[in-house]
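Enquirer: Predicted model and sequence below, questions to follow.
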Amino acid sequence: MNVLIVSHLYPTPNDSVPGIFVHQQAQALIERGHTVRVISPTPYVPNVPYLSNRWERFSDTPSRAHIDGIDVSYPKYLSLPSRHTLPLIAKSVRHTVGTAISDIVSGGFSPDVINAHVPLPDGYACIPSCQRLSVPLVTTVHGASIQISSESRLCRRQIRTVLQSSEEIVFNSNVLLGKANEHFTGLSRAKTIPNGVPLTELDSAPVAKLPDRLDENRMVVTSLGSLQSTKGQADVFDALQRLPTESRPNYLLVGDGPRREQLEQAAANLDSPVRFVGTVPHEEVFSYLKATDIMALPSAEEAFGIAYIEAMACDCAVVGCEGEGPSEFVEHRETGYLVPPDDSKALAGLLSELLDNPARTQQVARNASEYVRENLTWAENARKNEEVYQSAIGRSSTRGYST
C-alpha cells in the first residue's frame, strides 16, 4: 500500500538524531513491501548569524531530501518560539501540510492511508486533506503530545478533534494511553504498539573505545538521553556520591541539553571518572552502549523509552523508574531494574548491588537482549502498524471527519 507519513519529528540530512524512530518505522514498512513518502513540516528560519542551536538546525534544512531510499519533503511553516502558541502553530502547519499533500498527489503519489505522528500539529494538519481525498487518518501518539499539549485548553480541544477524526489511534505504551485517558474520552479502540530497535544497524556498530581518563578496570555506567531535569542524571550523580570512592564506576553521559552546565558542576565534585560525550550520530550511540555495563536513566517522565530497549539489545543492564514507560518491558531483576522516581538513595543501593555482582548483572543484560530481539523490533512494529492501516482503510468508507 501507499503510506504517507506526516511528522515534524523526522531526521534531516544535517541532523540524523531527532525523530529517528519515525524514520526507522518508515524503513521497516518499506521492507515489508509498502511504498512510503514523508512530509516533515519544518519551521521557517532565516539563515542569519547567532541563532540558538534549537533554531539553527532548521535554517539549512532543504525543501526535499532522499534519506535511505525515502523521499522526504520539508515544507516550511511560520512558527512562534513558545509552546504556548501551539494552537496557532497547528493552524499554520495545517495550511503548509495541505499544500504539500496536494503537491505529492499531483505528482502521482496517491496515499492509501496517512499516518500522522503526533496529534499536534501533525494530525490536526492532516484532517482537511484526509477529508478531501477520502483517505483514512491514523494518528500515532508519543509522550510529549499528551504530557505537554494537554495542559492547554485550546490544545486539548484540537487534540480531541484529531482523535475523533482518526480511523485508528496508536499509542506507543499503555502508560501513555493511561495518561491520555485522564484528559480524553473515546479511546477504547486505541491500540498500543511499542517502538522497536534497528537490529541490522545495531549489530554492525563497533564497540566504542572508552574516552581518555576513564579507568578500564572499572565498570561503565551510561546515561543516554537529553540532559534535562526529568531524565534523572542528577540522581545518578547523587547516587554515585553515596558509594565508596573505590567502588565508583566510570560514568558516561551521552546526549546534550539545558542541564549540562549544572551536571558538569556535579561531575567536578565527584571523585571518580566522568565524561560528557555530547550528542553523537545514532550509529555511534550503539557503539557506546556496547561499551556499557549499566544504562542508568531514572527518568521521571518516560512515556516509552527507546533508549532503554536499545541499551537492552546491546547487552546492557538497564535501570529505569517504576510506573514509567520502561515498566512495560522491564521485569525487575529479570530483564532490568526499576527504582522509585527521585530516590537517589534507592538508586545508590541498586548500583552498589550491580557493581558488586557483575556476573548477575551480565546475566540480566543477556536476558534483556533476548527479550528485546524477540519482541521489540521495528519489523514487528511495522507488521502491527500494517494491520492498523488495513483496519483504517476498511473502516474509512463509513467514517466521517470532524473539522
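Expert: Good, I have the coordinates. Numbers count the residues shown, from 1 in each chain.
Enquirer: hey, let's count contacts and neighbours off CA atoms from now on
Expert: Will do.
Enquirer: all strands of the stretch 151-300 of the chain, in order?
Expert: Ranges of strands in the stretch 151-300 of the chain, per DSSP state E, counting those that start in this stretch, are 168-171, 191-192, 220-224, 250-254, 274-278, 294-296.
Enquirer: What is the distance between the second one and the centre of its chain?
Expert: Pointing back at strand 191-192 there. 16 Å (CA atoms, centre = their mean, to the nearest Å).
Enquirer: just stretch 294-302 next, same as before
Expert: Per CA atoms, centre = their mean, the centroid offset for stretch 294-302 relative to its chain is 14 Å.
Enquirer: List the contacts of that stretch.
Expert: 143, 220-225, 230-233, 235-236, 289, 308, 311, 316-321, 324-326, 339, 341-342 (CA atoms under 8 Å, 6 or more residues apart in numbering).
Enquirer: And for stretch 262-278?
Expert: Contacts of stretch 262-278 (CA under 8 Å, 6+ apart): 211, 213-215, 233-234, 237, 240-241, 245, 248-256.
Enquirer: hmm, back to that, could I get the strands of the stretch 151-300 of the chain as CSV with distance to residue 92 and mean neighbour count?
Expert: Listed next are the strands of the stretch 151-300 of the chain as CSV, based on distance: least, CA to CA, whole Å; neighbours: other CA atoms under 10 Å:
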stretch, distance to residue 92, mean neighbour count
strand 168-171, 23, 24
strand 191-192, 29, 19
strand 220-224, 34, 27
strand 250-254, 35, 23
strand 274-278, 33, 18
strand 294-296, 40, 28
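Enquirer: Redo those as a markdown table? Include distance to residue 387.
Expert: Formatted as a markdown table, the strands of the stretch 151-300 of the chain follow (distance: least, CA to CA, whole Å):
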| stretch | distance to residue 387 |
| --- | --- |
| strand 168-171 | 11 |
| strand 191-192 | 11 |
| strand 220-224 | 32 |
| strand 250-254 | 36 |
| strand 274-278 | 38 |
| strand 294-296 | 33 |
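Enquirer: Select, out of these, the one closest to residue 51.
Expert: With CA to CA as the measure, strand 274-278 is the member of those nearest residue 51 (19.5 Å).
Enquirer: how far off strand 220-224 does the closest one point, in degrees?
Expert: Orientation check (axes from the mean of the first three to the mean of the last three CA atoms, to 10 degrees): strand 274-278 against strand 220-224 gives 30 degrees.
Enquirer: Please tell me how far strand 274-278 is from the chain's geometric centre.
Expert: 21 Å.
Enquirer: close enough to count as contact, residue 8 and residue 38?
Expert: No: judged on CA atoms under 8 Å, residue 8 makes no contact with residue 38 at a distance of 9.9 Å.
Enquirer: before we go on, here's another structure to hold up against the first:
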Amino acid sequence: MSEFWLRGIRKMRVLMLSHMYPNSVSPLGGIFVRQQAAALTQLGVDVRIVAPVPWVPGLMSGRGKWGGYPAVPFLEQPDGFPVFHPRVLEFPRSMFFEYYPETFAYGIRKVFLEQIRQGVDLIHAHVAHPDGAAAWKFGQKYHLPVVVTIHGQDFAYTLKRSRACAESVRATLKGASQVILVSEKLKNQYGLETWADTLTKYKVIYNGVDLEEEIPMENPSKVADRHRLLSVGFLRPDKGHAMVLQALPELIREFPDLDYRIVGDGSERQSLEALAKELGLDRHVVFLGSLPHHEAMREMSECDVFVLPSWKEAFGVVYLEALAHGKPIIGTQGEGIAEVLDKTEVGIAVPPKNVQAIIAAIRELFRHPKRAQEMGARGKALVNREFTWRHNAQKTLEVYQEALKAH
C-alpha cells in the first residue's frame, strides 16, 4: 500500500496509538500528541487516532478519580480527524503494569482491525510500553511498519520498574522500524549503545509549540508592576518547585515586589503550600492549580521569567511555550532543555537541586532586564524557526518515509 502513496495516488494513512491523548477527563494530558497529529494532517497525512481510556464499571460513573471515563465517547472528531477511545483494562497506581501491552492489545483489537481493513500504511505509537508493545503485535501480524516515539518515561521509569517492563521496552524498540526520541538526552544518557539493535534508526525530533495559541500582549508591563516568576508543571518533587520556593526569601530582600505564580497540580501541592507558609511567602506566592491551556498561556504572557528547574525532563514543551512568548527561561543542566540553552543564549541552565544557583540565575535576569528581554526575543525567533509543530511534522514525515521504504 505504501508504494501507491509514494507514487502520489493517495494520502499516507497513519494509525496513531496513544493512551496520553487528551479527553474530557484529562484535557491537557498528551496535548503534544494532539498537536503533532493536527500538524501531520495539515501536511496531507491521513491520521486516525486510537486513544484508549481505562474501562470503568458503570456503577462507578461520576465517582472518584476515574469516575469520568464512562462518559468519554467512543468516537469524536474535535480536530477533523477521528479519535477512537476504546476501553482497556488498567489498575489504580499502575498495578500489573507489565501486563498492560496484553490488556491494551485486547481492548484496542476491534478498532485496530477495522482501521487496518480500511487501509493503513504504518502505525505510530507514543511510548514503548504499553502502547508501542501493543502496536508491535499488530505490526507483526499484519506486516505493517511501526514507529515509536520515546518521550522520556520509558527510559527514566519503565526500564527500572521491573525486568519484564525493561524487556518489553527493549524488545519493542528492537522490533520498531524507526524510533523517535524527543531529545539528545534520551539518545546519550540511557546506554542505548549497549542494547539497541542499531542506533541509525533512532532519530531525535524535538517537540514543538502551537504558535496560534500564543496570546499577544499590547504592553506586558501594564499587566503587573512586579518582578514576576512563573512555573508551569505537575507538582511533583522532580519538577523543582520546592527549590524555587527556598530561593525566594533571599531574592525578596532585593526584590520586595517579587511575585511567584505556580500553574499545575499534583501530589506535592499540600507540602509546597506548607513550605511557602513556613518561609513566610504568603504575599508572594500564588498556587493557581491546573488551568485550561489558554489560561496557562495567558499567565505565560504576563511573567518576566519562566523557571522550572526540573531534574527529570526529557524535553518539556512548556519551555518552548515560554520562549514562544518571548520569555527567558531557567532550566536544569543535563536535561533535555539544556541542549537548547547550551547552544543559544535564551536562558540559563542551573545545576540540579541547587538553590543558590537558582537564586543567582533569577537575580541575574531581574538585575539586567534588557539582557532578559534580549534572551526572550532570541528565544521567540528560535521557536519560530525550529520548534513549531509544522517543523516537527515535517521531520516526522521523513521518518515515516524511511520506515515505509525499509519495510
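Expert: Yep, that arrived. Nothing here was measured: the structure is a model prediction, and the numbers come from that model.
Enquirer: one step back: looking at the strands of the stretch 151-300 of the first structure, spot the one closest to residue 396 of the first structure.
Expert: strand 168-171 (9.8 Å).
Enquirer: still on that earlier bit, pick out whichever of residue 8 and residue 38 of the first structure has more residues nearby.
Expert: residue 38 (27 against 24; other CA atoms under 10 Å).
Enquirer: Tell me how far the aligned residue in the second structure for residue 32 of the first structure lies from residue 386 of the second structure.
Expert: When the second structure is aligned by TM-score structural alignment, the residue opposite residue 32 of the first structure is residue 43. Counting by CA to CA, to the nearest Å, the gap from residue 43 of the second structure to residue 386 of the second structure is 17 Å.
Enquirer: Repeat that for residue 50 of the second structure.
Expert: Distance from residue 50 of the second structure to residue 386 of the second structure, by CA to CA: 28 Å.
Enquirer: ok, these two, which is more surrounded?
Expert: Set residue 50 of the second structure next to residue 386 and count neighbours by other CA under 10 Å: residue 50 wins out with 24 against 14.
Enquirer: ok now do the more buried one, which residues does it touch?
Expert: 15, 16, 17, 18, 19, 83, 84, 85, 86, 108, 111, 112.
Enquirer: Quick check: the second one is in a helix.
Expert: By that I understand residue 16 of the second structure. No: read with DSSP: H, G, I helix; E, B strand; the rest coil, residue 16 of the second structure is strand and lies in no helix.
Enquirer: thinking it is in contact with residue 45, fair?
Expert: No: using CA under 8 Å, residue 16 of the second structure is not in contact with residue 45; the gap is 11.5 Å.
Enquirer: Of those two, give the one with the bigger neighbour count.
Expert: The neighbour comparison of residue 16 of the second structure against residue 45 (other CA under 10 Å) goes to residue 16, with 23 against 18.
Enquirer: Now for the more buried one: which residues touch it?
Expert: Residue 16 of the second structure touches 47, 48, 49, 50, 123, 124, 125, 126, counting by CA under 8 Å, 6+ apart.
Enquirer: Looking at those, which are in strands?
Expert: 47, 48, 49, 50, 123, 124, 125, 126 (DSSP state E).
Enquirer: still on that earlier bit, ranking the contacts of residue 50 of the second structure by neighbours, who comes first?
Expert: Going by other CA under 10 Å, residue 17 tops those with 27 neighbours.
Enquirer: Contact partners for that one?
Expert: Per CA under 8 Å, 6+ apart, neighbours of residue 17 of the second structure: 49, 50, 51, 123, 124, 125, 126, 131, 132, 135.
Enquirer: The first one and residue 316 of the second structure, how far apart?
Expert: Look at residue 49 of the second structure and residue 316 of the second structure: by CA to CA, they are 23 Å apart.
Enquirer: Ok, residue 169 of the second structure next?
Expert: 22 Å.
Enquirer: can you check residue 174 of the second structure too?
Expert: 26 Å.
Enquirer: With neighbour numbers in mind, choose between the two.
Expert: Shown here are residue 174 of the second structure and residue 316; by other CA under 10 Å, residue 316 has more neighbours (23 against 16).
Enquirer: Aligned to residue 369 of the first structure, what sits in the second structure?
Expert: So residue 369 of the first structure corresponds to residue 380, using TM-score structural alignment.
Enquirer: before we move on, what about residue 351 of the first structure?
Expert: Aligned partner of residue 351 of the first structure by TM-score structural alignment: residue 362.
Enquirer: again, but for residue 101 of the first structure
Expert: Per TM-score structural alignment, residue 101 of the first structure is aligned with residue 112.
Enquirer: Check residue 229 of the first structure too.
Expert: Looks like residue 229 of the first structure aligns to residue 237 there (TM-score structural alignment).
Enquirer: just the buried members of the contacts of stretch 262-278 of the first structure?
Expert: 214, 233-234, 237, 240-241, 248-256 (16 or more other CA atoms under 10 Å).
Enquirer: right, and the pair among those residues with maximum separation?
Expert: Across these (CA to CA), the longest gap, 23.0 Å, separates 248 and 256.
Enquirer: any residues touching stretch 153-171 of the second structure, and which ones?
Expert: 97, 98, 127, 128, 129, 133, 186, 190, 195, 196, 312.
Enquirer: doesn't residue 269 make contact with the match of residue 229 of the first structure?
Expert: No: the criterion here is CA under 8 Å, and residue 237 of the second structure misses it with residue 269 at 9.9 Å.
Enquirer: Mutual contacts of the two, please.
Expert: With CA under 8 Å, 6+ apart, residue 237 of the second structure and residue 269 have no common neighbours.
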